[in-house]
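Student: sequence and predicted model, in that order:
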Amino acid sequence: MKTGKKLLDEMPESYRNDNITSTSAIDMLMKFGDVESVEQIFRSIKAKGADIYGALMNGYNLNGESWKCFKIFEEMNEKDIIPDEIAWNVLIGACSKSGMLHHCQYIMNQIPLNIQNNIRIQNALIDMWGKCGSIEKAKNVFNLVIDRDTITYNAMSNNIFFHESFMISIEKIFLVNGFGLNGMGSQAAKLYREMPNNLRDHISQICVLNACSHAGLLHEARTIINEISLKTESIITTMIDCLSRLFMFDEAQKLIEDYEKTNTPSIAMYMSLLSGARNNRNSNLSEKIYKRMKTLFPNAKESIVADVVLLSNIYSSLGRYEEAKNFRSNQIKELGVKQLKTHDHSHPQSTEIYAKIDRLKSKAIENGFIFHSSWITRSLNENETTESVLCGHSELLVIALNLIQELGPKFIQVVKNLRVCGHCQEFTKVIAKIEQCDIVVRDANRIHHFYPNGQCSCQDHF
């Protein structure tokens, strides 16, 4: 990074407004995560072309600031700068990361038809719609693909030619992944079976196994993994996740033991196993996994912190509140991590939001819903109840915010950076039924479709 910045500082003034040089500089600095320096360079460029805008937006995607891409797109419109294919691809990627349907539809409506018919754009659109929970629109794009002759890709400085069948397999991989994210495991497996054997690569295998895992399709997952000759770490981890979700811990641990006979231990495998143990409230197995992980991965602080949270949650679910509190406090302190509260009262409509939550809570209780204290990982304060603590989770606040608007929505979409907890999973089902609306929640693992009949697309395999 220092060398790169030194080169930029020494660059002659005549090169600073050159689009090719500026694009390279933006790409370099964005990969270093230096967004501020990039924005300074961008503002200093007098004549900006679509390539400069595309490089900036791509950098925002790389650095988790995809929302800025939409502002940049508006600036391009104001200055009558027409995005090229690369810029459109980057914008579609920003939509995928945002997870919001209104962003997707807005950008989709702007893309010229000749660009929409480009195979790379179509692949990106299939991926975008799948990640935003609109599997029907993903299928529609898939069905519209008409150019399935030999396709030319220009990647970096080389021309790479793909045969028609390979291009079809890429489209199917995106669609298999979309089915999996949206809890449509059977459809994902069916589509995978349609792919020629020689084109079922590492990525498609992970996608279909993940789809089976999230849909509880154990037999299908076993059949598929037995057909795979080269079982990589990622493939085995996905199978361990599938077994752990179904509480088949002996078989999952056997896979880990067999893998470690010839490979170094994988933290992802243990995380999958621990997550399943938490859902099963298996404290003995969880403690065993946690101790093993601390021994094997002493420097993996971020993952160990997640383990601490999972294990303390198990203690709480078993009524061992003091043990949960002490364990969490001691371990977090040992790891040197700061904690933040999750409840939020900063929104201008905060009073109305919590009032709506209270009304939903009352209706849920009237219908027999029980707020289980097992989902609380600490002891309650004097002014708290089980209901007040559980109803402060972020996705519930966002849902309530949508519901208090003048025209009550029939569709609500939420994007969450963590996995949905068991309480919010059950309560959101009830809310969807009470309000008779569709609620889509994209969490860290998958997409949940909550329907007005009180069911969820994940069938509780989350």
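Tutor: Yep, it's here.

Student: drop to CA atoms for contacts and neighbour counts, all remaining ones
Tutor: Will do.

Student: next, count neighbours for residue 241.
Tutor: Here the count is done by other C-alpha atoms under 10 Å, and residue 241 has 28 residues near it.

Student: and it, what does it touch?
Tutor: Residues counted as contacts of residue 241 (C-alpha atoms under 8 Å, 6 or more residues apart in numbering) are 213, 252, 269, 272, 273, 276.

Student: does it sit in a helix or strand, and which one?
Tutor: Using DSSP states H and E, residue 241 maps to helix 233-245.

Student: buried residues in that helix?
Tutor: Of the residues in helix 233-245, those buried by neighbour count under the rule 16 or more other C-alpha atoms under 10 Å are 234, 235, 236, 237, 238, 239, 240, 241, 242, 243, 244, 245.

Student: packing partners for whichever helix or strand comes after it?
Tutor: Tracing the chain past helix 233-245, the next element assigned as helix or strand by DSSP H and E is helix 249-260. Other elements packing on helix 249-260 under the criterion 3 or more C-alpha pairs under 8 Å, 6 or more residues apart in numbering; DSSP states H and E are helix 233-245, helix 267-279.

Student: so residue 438 sits against residue 449, correct?
Tutor: Yes. The pair residue 438 / residue 449 is scored as a contact, 7.1 Å apart, by C-alpha atoms under 8 Å.

Student: buried residues, the helix or strand encompassing residue 193. List them.
Tutor: Mapping residue 193 onto the secondary structure by DSSP H and E places it in helix 185-194. Neighbour-count burial for helix 185-194, with 16+ other C-alpha under 10 Å as criterion, is recorded at 185, 186, 187, 188, 189, 191, 192.

Student: and here is the other one:
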Amino acid sequence: MQFMETLSTPLVSLPIQANPEAPTVKSDNQNRPVLSLIDQKLFTASTLSPFSSLEYARKVFDEIPEPNLYMWNTLIRAYSWSPEPSESVKIFLRMLCESPYFPNKFTFPFLIKAATKLSRLGVGQVFHGLVVKSSFGDDVFILNSLIHFYASCGDLDFAYRVFVRIGEKDVVSWNSMISRFVQGGCFDKALELFKEMEAENVKPNAVTKVGVLSACTKMKDLEFGRWVRSYIEQKGIKMDLTLSNAMLDMYAKCGSVEDAKKLFDEMEEKDIVSWTTMIDGYAKLGEYDLGAMDVGEWNHENIKKQRMKLNCHLTTSLIDMYSKCVEELQLICSTEGMKLRSSPMLLLLPMYYACACSHSGLVEEGRMFFNQMEPVYGVVPGVKHYACMVDILGRAGLLEEAVEFIEKMPITPSASVWGALLGACKIHENVELAEQACSRLLELEPENDKALVLLSNIYAKTEKWDNVSELKKRMRVSGLQKERGWSSMEVNGTLHKFLAADNSHPLSKEIYSKLEEIVAKLKSSGHVTNKSLLLQLVDEEDMKEQGLNLHGEKLAIAFGLISTSPSQLIRIVKNLRVCGDCHTVAKLISKLYNREILLRDRYRFHHFSGGNCSCMDYWCRWEELVLKNSTQTS
């Protein structure tokens, strides 16, 4: 505080000298120039060497009788980089008082850097004023430092004002402002500035691209990100590891794992960031409706082949990826040598285990992990953990216990908690409780269209068609729309998308012909379509069956059978939950056609093989249908 008081009073009123000459060397000491040169070299080595000691450098400096401006600047610079940037300001004040020198253009950037590290707006503003008075207001290096200073202090507007006043901006000027806009959350401004940079014919470098890609990532602007990639290739900008990782991160977070994987395969050099980004992208596919557990497993295998050491971020990403299946989660934890009680990063593992348990019907295991969180792992359960526990109880049909669990929660139930209960009500067709859960959910999220759609489906399953009509009317009035279901499949790098009863595909004729063959084989094997699964009011029985047979996932499977080799895995992604009839049909097709099918719906992976599914049919209550079909097809 003392140096601040000193700074705020005398510094502003100091006389301004325009580049004074260095003092004349005394003629009575002919050895002085030689000694000065030795002092300067010794001081520089002790100050700026990687093995330097500022304490020693300060002692050397204090022994120099008449340090020149270079020495003052060197000491100011060294302290501006040190953990004690305030010493830079003190040295500066001492220079003004004890020497005949006034700061030059090399002094101010270090002083501004010190003010930046101190995060003191007033200090930097004083230096800015001195810069202007000293006729250095046009020095681009100093102005770039001021941009960094003002932005770091949270004053983006003034940083931009400094930027605009730069007559001839260099690439550092543009990079400083672009990166500061990104860090300040002004992503659209960052992209606009990049376009201005292009118009000014300033050649961007890799730093520029990293900043622009960061903006694209935050805005989830995939198209602009792809344009940046194209621009980099056209301009011949070298794709170093940092830039490649930034682009990889942009693709993954914008939801295009296809682009990410293509870039990843092209990268000559990969580090832990590259691998973590890819795995994290696959782990979060549920947010973007994409699915590729096999590619995720491929990544995991490559990590093991290259003997890469798993850090906490990479391990967490692997756990997140495998968390939909408790068996795979247990396997990854055991094979990678993770100890539940000893590893700090596995503080989140009980939650992942609980989520996996909810998808596998392991109620007791889920209950055990939840109850162990605080006493064993020292983690106080949060709202996500409570929602997970409600999901476990609800899926198992323990609805009364789920309600009691919610009532006893020590924290206010969130929308995710009521959403878990509502989902369980759909599985077990509990209309009354579903209405209560939906009402509580809408109190928290009035625009949650998925809650109304889910309640409408529950009404449809229980054939309460008047209620369905009322809900649809309510959604129309409020402007809410039901998300339309689709299924997609990638073949030879091309994504094929199918809606229900879709006939827009170029191979539509062949697809429907294959679908007719499938339906005929299913009937001959004893399969009977469960028409109660059609959540629409359709009177004619044959129309009900046709409606189910034309679901997007069935069209995608038919396309997969005609477009891939017999040994190739059929990979399908669905944006909503797979319906019960499609789930049963996929199992039967995997047996009748001896094909493996990987279907990723909104909630989990389903791996169909030999007439079985990896989810063990626990995802929904189809036990009666499964038992009936297994009897008829055995």
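Tutor: Looks like it came in fine. Just so we're clear, the structure is a prediction, and the values are computed from it rather than from any experiment.

Student: before we move on, back to that, quick one: which of the buried residues of helix 233-245 of the first structure is nearest residue 343 of the first structure?
Tutor: Each of the buried residues of helix 233-245 of the first structure was scored against residue 343 of the first structure by C-alpha to C-alpha, and residue 245 proved nearest at 28.7 Å.

Student: please pull up the equivalent of that closest one in the second structure.
Tutor: Mapped onto the second structure by TM-score structural alignment, residue 245 of the first structure lines up with residue 395.

Student: nearest spatial neighbour of its match, skipping sequence neighbours?
Tutor: residue 424 (5.3 Å; C-alpha to C-alpha, 6 or more residues apart in numbering).

Student: whatever residue of the first structure lines up with the one you found and residue 242 of the first structure, how far apart?
Tutor: Residue correspondence, TM-score structural alignment: residue 424 of the second structure in this structure matches residue 276 in the first structure. Using C-alpha to C-alpha, to the nearest Å, one obtains 9 Å as the distance from residue 276 of the first structure to residue 242 of the first structure.

Student: how about residue 349 of the first structure?
Tutor: Taking C-alpha to C-alpha as the measure, residue 349 of the first structure and residue 242 of the first structure are separated by 41 Å.

Student: one more: residue 198 of the first structure?
Tutor: From residue 198 of the first structure over to residue 242 of the first structure (counting by C-alpha to C-alpha), the distance is 25 Å.

Student: circling back: count the residues that sit near the residue nearest to residue 395 of the second structure.
Tutor: Neighbour number of residue 424 of the second structure under other C-alpha under 10 Å is 26.

Student: swap in residue 46 of the first structure?
Tutor: Using other C-alpha under 10 Å as the criterion, residue 46 of the first structure is surrounded by 11 other residues.

Student: and the helix holding residue 193 of the first structure, what does it pack against?
Tutor: If contacts are counted by 3+ C-alpha pairs under 8 Å, 6+ apart, helix 185-194 of the first structure sits against helix 164-181, helix 202-215.

Student: dump those helices into a markdown table; add distance to residue 151 of the first structure and mean neighbour count as well.
Tutor: As requested, these are exported to a markdown table (distance: least, C-alpha to C-alpha, whole Å; neighbours: other C-alpha atoms under 10 Å):
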| stretch | distance to residue 151 of the first structure | mean neighbour count |
| --- | --- | --- |
| helix 164-181 | 7 | 23 |
| helix 202-215 | 20 | 25 |
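
Student: among these, which is nearest residue 229 of the first structure?
Tutor: For those, the distance to residue 229 of the first structure is smallest for helix 202-215, at 10.6 Å, taking C-alpha to C-alpha.

Student: mean deviation, the closest one versus the second structure?
Tutor: In the superposition with the second structure, the aligned residues lie an average of 2.5 Å away from helix 202-215 of the first structure, counting by mean C-alpha distance after the TM-score superposition for the first structure.

Student: can you list contacts of the following helix or strand past that helix?
Tutor: Proceeding C-terminally, helix 202-215 of the first structure gives way to helix 218-227 as the next helix or strand, assigned by DSSP H and E. Under the criterion C-alpha under 8 Å, 6+ apart, residues 189, 205, 209, 212, 213, 231, 235, 239, 242, 243 lie in contact with helix 218-227 of the first structure.

Student: now do the aligned partner of residue 227 of the first structure in the second structure: how many residues are near it, please.
Tutor: Alignment of residue 227 of the first structure against the second structure is given by TM-score structural alignment, with residue 372 as its counterpart. A count of neighbours around residue 372 of the second structure, defined by other C-alpha under 10 Å, yields 16.

Student: repeat that for residue 80 of the second structure.
Tutor: Residue crowding around residue 80 of the second structure was assessed by other C-alpha under 10 Å; the count is 25.

Student: which element is the nearest residue to it once chain neighbours are set aside on?
Tutor: The spatial neighbour of residue 80 of the second structure that comes closest, neighbours along the chain excluded (C-alpha to C-alpha, 6+ apart), is residue 114 at 4.7 Å. Assigned by DSSP H and E, residue 114 of the second structure belongs to helix 107-118.
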